[in-house]
Structure formats: structure tokens, C-alpha cells
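Chemist: Predicted model follows, preceded by the sequence.
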Amino acid sequence: MLSLRNTLEQAVDDLVEKALARWPNVPAISGWLKLNTQGDWLLTGPVPEGLTISHPRILNFMARNYGCEPDGRYYFQNGPQKAYVHLVYTPWVYRIHPLAQGDLMLSTHTGLIGWPQAMFQDEQGRVLVQGEHGIGLLHSNDMDLLAAGLQEAEGALVHRASWAVPPVDPDTLIAARTRLRCVAGTSTGRRECSFTVHPIHSADVAERFKFDPNPEVDK
């Protein structure tokens, strides 16, 4: 199952569990995998710098096996080997999906559906969403969808919209690069939400939300 801190620690695939049982002491690695601000995985190790991973089966495998250590280091569990992920900004990149009823649906770059809880804007105008799965940057392609719900109230920006987590398999509603899915414990339904968009400085995000953007292997 999945457990929450400010982020999710994801249960691994059966295939990965079997590999861990067979090879329990494979050393972890760092410095070869990066998550950029568009939610893309980039290889940065002994391959051409910045090679983007795009194969759907690989993307879905990575999505299912992306997790976080208690100390805030994010990783991809690649079979028996843990690969720590360099985060260009945040550990999650959020997408907004408009539904037929006019509701909005929020997902992470790994396809996890959940509820928004707070919103922020940094000094570059980028919007960050704190969701059930942690803090994440809103994908730049979805700024117009967000802007439709923005209002000014008493000198502050406020976002008002109806959000939904559908009771049906969300992957049947929206065509997405990575399979959309809900996790156990996430409530379904629709909510009218109003969030003040708080200012935040990008340099403070990692410390405030307790994640390590440049994780290293334990010494």
C-alpha cells in the first residue's frame, strides 16, 4: 500500500519485490536520473546527457516504482537497485484534466489522482500545488486551465473551482501518457474548493516541504 508523509512512499511491483528478495544487497546509485519541470525523466549517467525516457511501458514501470525515503530522498526502484532522482525543482509535477461535467481532476506526473490542498506562486510566476501526494509544480501547459478559476480578493489571488476524483477508473476518462490511477484511501466525489495562492520563493521550497533535490547514496 501507499503511505503518506508530505509525500508518498510507493509500494513496488511484484517483479521488483521478487528481485529484492533474490538480490537484497545491490548498492544504490545516484547521478544518472533526473526529473525535470515538465515531469519528464532524463537519463544523465553514462548515456548522452539529457536523454529523455519516452517508451510508455518504461514510463509506467517507473511511475509505479517511484518512492521517497523518510529523509526526503526520492528514488526509482529499478528491480533490486534503488536509483536516487535529481529533482530540477519539485518531486512531483501536476497536471490538470478537465472533465465533462466542468470539474477539474488533478494528477501527478506518475498518474496518481488526488485532491489539491494548497496553492503557491514563486517569484518566476510558476504555480505549485500541494496535493495529497506532496508538493509539485503545475505543468506549464496547464496554466490556462488554472487561470480560468483565478480571482482577485482583498489584494490576493484566489483560485475557485470544482475538483473531482471519479469513482470509476480515471484512466478510462482521460488519455494520458502515464496510466491514471487512484490509490487506496483516496476519497472520491467532487468538492468546491477555494485556495488563496500564497507567495513562495523557489529557493525555500525544498526546505519547507522536506525533500532533497540532490540526493546522494548513503556513505
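Modeler: Sure thing, it's come through.

Chemist: rest of the way, CA atoms for contacts and neighbours
Modeler: Fine.

Chemist: quick one: contacts of stretch 189-203?
Modeler: Identification of contacts with stretch 189-203 by C-alpha atoms under 8 Å, 6 or more residues apart in numbering yields 103, 117-123, 156-167.

Chemist: what about versus this one:
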Amino acid sequence: MDDIVKAAMAKWPNVPHCYGWLALDARGQWRMRDERCQALNLPGDVIRHQTLIDFINRNYQCDDKGCWYFQNGPQRVYVDLDATPYIIRTIVRVKDTQQTLNNDETTLGLQLHTGQFMPTVTAASMDADGNIVLSTGKLLALVDGRDLAQVASHLQIDGQHATDDALLHWLETSGSNNTLTLNLYESTTRHIHVQFSTIHTLMTVSGNIATPR
């Protein structure tokens, strides 16, 4: 959190919280939702000002109830989540850099929409639509749909490369007949078991609130 934000919180500690005006979509874009958007249940306008985006990213937090918010100076602006609290994008991996080291030597660079690198992934899930959610501890992140194919290329079913037909069968059977793994890391002993689950279920189990009010 920025020092100037901490100072504002200390100076004005009782500013009312704001709800419904800021959203994070499934592509990791921040959206501003005015009264009209809220009334008509519209997604809102994408925020494109990079300085503002960076400011939101640096001051994005979670409260003790699992509600996510942006600390805008003294005011806490709660965020409506279209999917998960974080969205993952893939980047080109460059060996022998600090970025690679922070990403635990993955064969595919995984970056959160806030700019940080995804910590070591410990769990993965896929829903009926083929969306992939990666997690570690309480950090829950949906893979951006535009990068889904790159992550899916690291999937294996029963130890073999997951073809489209095999993956479709796995989805149709809700993952009950075959073992699906995600092999993100260079170590062959660190295959991540993929469970079949919905984003809603994952959010509930992890204690995250999609629509704070």
C-alpha cells in the first residue's frame, strides 16, 4: 500500500466505504460502474489510464471477510469480481532473470493482472466451460481466456498429452474417469492434479466474496 494512502487513512479514519462503483472483469480489466451501469447491471467502462491502473493495483487488498477492495486514499472502494480476485496472463519466459526466479522456474510465465508474478501454484481447477483457475493458499486466479490455450497445452490426461477429444471427454464426465494434471514446472515430480469445479464453488470454499455490499 502506498505511503500517501496510509497517511490519508490515518488523517481521515472514518470515511464511508464505497460499493458497486469498481469491478474487475474476467480479463483482468478494472471497470468503473456509475449509477446507470449499476441500475442496468452493465459491466461499466474499462479504465485505460495507466497511472490510475497502477495506483489501483498497488492498493488492492482483501478484508477479513474475504471482500476485495481498492484503498483510494482514506476511502475503501469495494470491488465486484466477475470471476476471481486475480486474473492470470501468460508471458514469455526469459531464463536467468529475477522474474524467472520469482516464478519458481515455470516453463510458462504466469503474471497476475496486478503485475506480480504468480507464486508457486499448488492447486488447479477446470470448469465445464474449460476455464482454468490456479491457486496457492488463499490466492485464487482465473487464467485469462486469451491465454487459456497456452496453459492448456501443459495438461496431461493419465500421463499423456491431453488431446482436444480426451479433454472434452474429461469435461463431459466431470473428471470422474481420468486423471488430469497440469505440468507447469520443469520438475517432472511436480505435476498438479486438476479438479473439476465451478468458479462459484472455488470462491465459496476459499472464502472470497464476489459482490461485497
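Modeler: Happy to help now that I have it. As the structure is a prediction and not an experimental result, all values here were calculated from the model.

Chemist: on that earlier part again, narrow the contacts of stretch 189-203 of structure 1 to those that are buried.
Modeler: Applying 16 or more other C-alpha atoms under 10 Å to these, the neighbour count classes 103, 118-122, 157-161, 163-166 as buried.

Chemist: Return the subset of those lying in strands.
Modeler: Assigned to strands by DSSP state E, the following of these qualify: 118-121, 157-161, 163-165.

Chemist: Looking at the residues you listed, which is nearest A63 of structure 1?
Modeler: Closest approach between those and A63 of structure 1, by C-alpha to C-alpha: V165, at 19.2 Å.

Chemist: Is the closest one in contact with L112, as I believe?
Modeler: No - contact criterion C-alpha atoms under 8 Å: V165 of structure 1 and L112 do not qualify, at 10.6 Å.

Chemist: Quick check, central residue of structure 1?
Modeler: The centroid of structure 1 falls nearest to W92 when counting by C-alpha atoms, centre = their mean (2.5 Å).

Chemist: got a list of what the counterpart of it in structure 2 touches?
Modeler: By TM-score structural alignment, W92 of structure 1 lines up with Y86 in structure 2. By C-alpha under 8 Å, 6+ apart, Y86 of structure 2 lies in contact with 28, 112-114, 139-142.

Chemist: try 6 Å this time
Modeler: Residues in contact with Y86 of structure 2 (C-alpha atoms under 6 Å, 6 or more residues apart in numbering) are A141.

Chemist: What's the separation between the residue nearest to the centre of structure 1 and H139 of structure 1?
Modeler: 10 Å (C-alpha to C-alpha, to the nearest Å).

Chemist: Can you give me the neighbour number for Y89 of structure 1?
Modeler: Using other C-alpha atoms under 10 Å, Y89 of structure 1 has 18 neighbouring residues.

Chemist: That one looks like it's in a strand, true?
Modeler: No - counting by DSSP: H, G, I helix; E, B strand; the rest coil, Y89 of structure 1 is not part of a strand but coil.

Chemist: That one and R22 of structure 1: what is the separation?
Modeler: 35 Å.

Chemist: now A153 of structure 1
Modeler: A153 of structure 1 sits 58 Å away from R22 of structure 1, going by C-alpha to C-alpha.

Chemist: How about the contacts made by the counterpart of V129 of structure 1 in structure 2?
Modeler: Applying TM-score structural alignment, one finds that V129 of structure 1 aligns to L134 in structure 2. Counting by C-alpha under 6 Å, 6+ apart, L134 of structure 2 touches 123-124, 141.

Chemist: for M62 of structure 1, helix, strand, or coil?
Modeler: helix.

Chemist: To what extent is it buried, counted in neighbours?
Modeler: Neighbour tally, M62 of structure 1, other C-alpha under 10 Å: 20.

Chemist: Also W12 of structure 2?
Modeler: Around W12 of structure 2 sit 11 other residues, with neighbours defined as other C-alpha under 10 Å.

Chemist: What of D204 of structure 1?
Modeler: 10.

Chemist: Mind telling me what it corresponds to in structure 2?
Modeler: So, by TM-score structural alignment, D204 of structure 1 is matched to T201.

Chemist: Could you look up the SS state of its match?
Modeler: Here T201 of structure 2 is helix, with the state taken from three-state DSSP.

Chemist: what's the answer for the one 4 residues further on, then?
Modeler: Per three-state DSSP, the local secondary structure of V205 of structure 2 is helix.

Chemist: Run a quick neighbour tally on it.
Modeler: Close neighbours of V205 of structure 2, defined as other C-alpha under 10 Å, add up to 10.

Chemist: In structure 1, which residues correspond to stretch 5-23 of structure 2?
Modeler: Counting by TM-score structural alignment, stretch 5-23 of structure 2 sits on residues 16-34 of structure 1.

Chemist: And the furthest pair within the buried ones among the contacts of stretch 189-203 of structure 1?
Modeler: Most distant of these, by C-alpha to C-alpha, are D122 and P166, 30.4 Å apart.

Chemist: H200 of structure 2: neighbouring residues, count only.
Modeler: When neighbours are counted by other C-alpha under 10 Å, H200 of structure 2 registers 14.
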